[in-house]
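Q: My questions are about this predicted structure, shown below with the sequence.
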Amino acid sequence: MHFESPSRRRFVGKMLALAGGSAVPFTLNLAAMGNAAAEGASDYKAIVCLFLTGGNDHFNTVLATDSASWNEYKRLRTTPDSGSIALPGVGAPGGVLPIVPNNPQAGRTFALHPSLRPLKDLFDAGRVAVLANVGTLVQPLTLAQYKAGGAALPPRLFSHNDQQAMWQSSQTELTGGAGWGGRLGDLMASANGNATFTCISNAGNALYLSGRTVRQYQLGGTSAMPINHLSDTLFGAPAAANPLRQIISADQSDLFQKEHAAVTARAINSQAALSGAMLGAGATGVPDPLPFISPRTGAATVNPLAVQLQTIARIIGGRNALGVKRQVFYVSLGGFDSHDFQALNQPDLLAKVAHAMAYFDSALANLQGNDMRKQVTLFTASDFGRTFASNGDGTDHGWGSHHFIMGGAVKGKNIYGSMPVTGVGHDLDVGSGSLLPTTSVDQYGATLASWFGLSATQLADVFPNIGNFSIRNLGFMG
């Protein structure tokens, strides 16, 4: 019997990801076979990861506005470029947006950044929740344990690449492996008539969607990426006589050429299947997003994140034609590494996030006459949070951060987890106000995965650290 080496499997996996193919022709999807959760997936559900690349400053995203918290905020964020913003009714009409959660925290009041008006409206409508102080953790951790050393910590804290990898896979970039979105896909792919479209990225190759067996399908912005010139005329001959398809996808005797041809053939067929199934854009399909209006300049532009989400909505609209019941998607927006010019750039970035999320909610509300919002859950993620103390022009790498969950199945208008004390020097401050997380990414993901249909046993396979935490479901999903 022949066994593939791990390095060869990784190589083939990368080839398949680039081609948008599935690993099923190479390895039998044993994880999905006989999966009771997948076989019972008679409905449709999708999870969408929105990754804020660079490390969003959460302290300016969700703010504590009670007197003690606000006074500390003003004391430590006083430089013009640190991102300081005003309370409602104070100064220019750019004050923070108060939110009143159904589960109040005694003596505390909260608000969102002025650029997040569409998210405030969704929060008030009960379709958005906030998860406070979530981050990469191997096990529950106190500040004393952190300072004493010896406790299990996520490796290479405060490193962009490593913490992106930890958020997306519970492993560092150097160890490789599969992302937890991909591991979800492995377990649920047998519910889909075509496993190729289980995990789909519209933001390049994403570790989050790398499975052990199922491979991510990558889009090119608004559509499935075709191989060009397959239907062109060639030297005056009719298009039907173009031999390019035969040349690049014909069976070969050489093993490397054989696999390359097989991957190419699947990429051609998958592109045709997806392009034929997904809804159109505009008046005849999924409406185009309204122009994005910059809160800084007032200029109207196209929001690339909203376009990414429009494409996801178009694919969800084609779910029946594709024969899929469970899908995991990945989109992203960059620019959040705000060491410099934070007050200049963060308002536009947050406004793009809110604009795109509100657009996606409205698109799902009437997708070919169907309200799909209860069947699709979007959550935000990022490398890490940032320091509370300003560096004078922005903020530096932190750890824990606050995030949003959106969907009709979300128990919205609530803040889950414990909102930390505002300031520096408290019992969650690991330096310059950087937060020691009180909720782990594994708990965050496991709550979403439980809604998706995974059993307790499957959760332990997808989230290797979840057994270290007594609470495995945070309660924000209905």
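A: That came through, no problem.
Q: Every contact and neighbour count from this point should use C-alpha atoms.
A: Noted.
Q: List the contacts of the closest residue to Ala86 other than its chain neighbours.
A: Here the nearest residue to Ala86 in space, its sequence neighbours aside, is Gly95; by Cα to Cα, 6 or more residues apart in numbering that works out to 4.7 Å. Residues in contact with Gly95, defined by Cα atoms under 8 Å, 6 or more residues apart in numbering, are 85-89, 113-114.
Q: Likewise for Leu112?
A: Leu112 neighbours (Cα under 8 Å, 6+ apart): 60-63, 96-99, 120.
Q: can you put those residues in TSV and add secondary structure?
A: Listed next are the contacts of Leu112 as TSV, based on DSSP: H, G, I helix; E, B strand; the rest coil:
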residue	secondary structure
Asn60	helix
Thr61	coil
Val62	strand
Leu63	strand
Val96	coil
Leu97	strand
Pro98	strand
Ile99	strand
Lys120	helix
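Q: adding another structure so you can compare the two:
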Amino acid sequence: MKRRDFLKQSTLASSMFFVPQFLKAFELGTNTTFSNKKVVIIQLKGGNDGLNTVVPFENDIYHNARKTIALQKSEIIKIADGVGLHPSLAPLRNLYDKGFVSIINNVGYPNPNLSHFRSTDIWQTASASNEYLQNGWIGRFLDHTKAESYNAIEVDESLSLMLKGKHQNGLAITNPKMFYSSLREPFFNKIVNNYQDPHLNEHNLGYLYATMIEAKSSSKYIFEKTKTKSQTATTYPKNILGKQMKTIADFVKSGLETQVYYAGLSGFDTHANQQNQQSNLLKIYAETMEAFVNDLEKNNVFDDVLILTFSEFGRRVHQNQSFGTDHGAANNVFVIGKHLKKNGLYNNLPNLAQLDKTGNIQYEIDFREIYATILDKWLQVDGRAILNKSFSKLQFV
């Protein structure tokens, strides 16, 4: 293959998101620490309003700060004294009543950043607010365990920073059959068949070859494992998150040796007219979570799955003049699993009488404590080595 043709077609591949956005893979050998435990991570993108999600409906400060958008006692789904869920979360209440949900309140980090992009990077890399990391905490998990690239999958068209490691990345896949077929095109076969071309090493293109060969191997493995679907079918909501979670459920049911899955639901940046927008999004989230859990339960694979839902920050306590809320700080996090050690309300709701100097909810639990707990107690790896620091462990698993 001529160098000019190779470069030309390689550029074409990159523009189609196959390389490098779909993945960055090296042949690192097999995962020596693989366990059957799986984590499904869901981001509510845009900054979900935690106060109108888990509602302190008897708190006067809450009602005074939100004259228009505060939820009333008659609307909410009561789960404890003075605490209720947004009415759109009725399907999640069904899981809550089974003991499958732990609500962790006041989750954040010191010196919070209120930029969507920066705060998302902080959550995805597990960095401090003044620290800039180039790889994600799941990417470092792949590096640490020397896992194959398919050990972490994002159900999307491009790969987020969370799944990018220093040596190994996860995969971004929306359709395993399409992913497999794409990597069987003549262009990819031509590259693989010309791996001894001296131009590869002469122009540092050996990396691209290694990426291609690993991608093709991973795509074949995923396709072969998932092409036989389970006979126990579940109907999912017909929306983007429903499609993502159905794909993840199919992956889990197939026996795929993937330990981390990542998906997201956008639209939570509710600066104006928050009520209807948040209500619709929480309904999508709750209905999809119930369908996903029911699907896994029917197929006897829910025992080894832990679901983590987070948003990059919460909203301010006081509503704004546009009947919405602006960027805040600490927020609630949902953990869903079958054998939680502490379900229900994990800790107290925020103290609205003691806000930080900017008028935001103060954090009580560092989000990296949740990550450390999942790594050490669930995935059974050294969280300190992955998070670059030791964090306290929580008691939800």
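A: Cool, got the structure. In this text, all values refer to a predicted model and were calculated from it rather than measured experimentally.
Q: now, the most widely separated pair of the contacts of Gly95 of structure 1?
A: For those, with distances taken as Cα to Cα, the pair at the greatest spread is Gly89 and His113 (13.9 Å).
Q: more crowded one of the two?
A: Under the neighbour definition other Cα atoms under 10 Å, Gly89 of structure 1 and His113 were set side by side, and His113 has more, 26 against 10.
Q: Translate that one into the numbering of structure 2.
A: When the structures are aligned by TM-score structural alignment, the residue of structure 2 matched to His113 of structure 1 is His86.
Q: likewise Gly177 of structure 1?
A: Using TM-score structural alignment, Gly177 of structure 1 lines up with Gln134 in structure 2.
Q: Can you classify its match as helix, strand or coil?
A: Secondary structure for Gln134 of structure 2, judged by three-state DSSP, is coil.
Q: His339 of structure 2 now?
A: coil.
Q: what's the neighbour count on the equivalent of it over in structure 1?
A: The pairwise alignment with structure 1 assigns His339 of structure 2 to Ala409, based on TM-score structural alignment. Residues near Ala409 of structure 1, counting by other Cα under 10 Å, number 19.
Q: go on, the one 3 residues further on?
A: With neighbours defined by other Cα under 10 Å, the count for Gly412 of structure 1 comes to 26.
Q: is it true that it lies in a helix?
A: No. Membership of Gly412 of structure 1 in a helix is not supported by three-state DSSP, which gives coil.
Q: correct me, but it touches Asp121?
A: No. The pair formed by Gly412 of structure 1 and Asp121 falls short of the contact definition of Cα atoms under 8 Å, at 11.2 Å.
Q: what sits against the spatially most central residue of structure 2?
A: The residue at the geometric middle of structure 2, judged as the C-alpha nearest the mean C-alpha position with Cα atoms, centre = their mean, is Ile41 (3.0 Å). Contacts were defined as Cα under 8 Å, 6+ apart; by that measure Ile41 of structure 2 touches 260-263, 307-310.
Q: One more pass at 7 Å, please.
A: 261-263, 307-309 (Cα atoms under 7 Å, 6 or more residues apart in numbering).
Q: What lines up with it in structure 1?
A: Structural correspondence for Ile41 of structure 2 with respect to structure 1 (TM-score structural alignment): Cys49.
Q: Identify the residue nearest the match of His339 of structure 2 in space, chain neighbours excluded?
A: Spatial nearest neighbour of Ala409 of structure 1, excluding adjacent residues (Cα to Cα, 6+ apart): Lys374 at 4.6 Å.
Q: ok, now which ones touch that neighbour?
A: So Lys374 of structure 1 contacts 407-409 (Cα under 7 Å, 6+ apart).
Q: Same check on Tyr236 of structure 2?
A: 242, 246, 288, 291.
Q: Number of residues surrounding the corresponding residue of structure 1 for His116 of structure 2?
A: In structure 1, the residue equivalent to His116 of structure 2 is His160, according to TM-score structural alignment. Close neighbours of His160 of structure 1, defined as other Cα under 10 Å, add up to 19.
Q: So the closest residue to His160 of structure 1 other than its chain neighbours versus Asp162 of structure 1, what's the distance?
A: Nearest in space to His160 of structure 1, with sequence neighbours left out and distances taken as Cα to Cα, 6+ apart, is Asp383 at 6.0 Å. Relative to Asp162 of structure 1, Asp383 of structure 1 is positioned 8 Å away (Cα to Cα, to the nearest Å).
Q: These two: which is more packed in?
A: Asp383 (31 against 21).
Q: and the more buried one, what is it in contact with?
A: For Asp383 of structure 1, the contact set (Cα under 7 Å, 6+ apart) comprises 53-55, 160, 163-164, 167.
Q: again, 8 Å this time
A: Taking Cα under 8 Å, 6+ apart, we find Asp383 of structure 1 in contact with 52-56, 160-161, 163-164, 167.
Q: What lines up with it in structure 2?
A: Using TM-score structural alignment to pair residues, one finds that Asp383 of structure 1 aligns to Glu312 in structure 2.
Q: Same check on Asn345 of structure 1?
A: Here Asn345 of structure 1 is matched to Gln277 in structure 2, going by TM-score structural alignment.
Q: three-state assignment of the nearest residue to that match once chain neighbours are set aside?
A: What sits nearest to Gln277 of structure 2 in space, not counting adjacent residues and going by Cα to Cα, 6+ apart, is Thr270, at 7.2 Å. With three-state DSSP as the basis, the three-state label of Thr270 of structure 2 is coil.
Q: quick one: contacts of the helix ranked longest in structure 2?
A: If you go by DSSP state H, structure 2 has its longest helix at helix 274-298. By Cα under 8 Å, 6+ apart, the surrounding residues in contact with helix 274-298 of structure 2 are 48, 69, 86-92, 94-95, 232-237, 239, 241-242, 245-246, 249, 253, 265, 267-268, 270, 302, 323-325.
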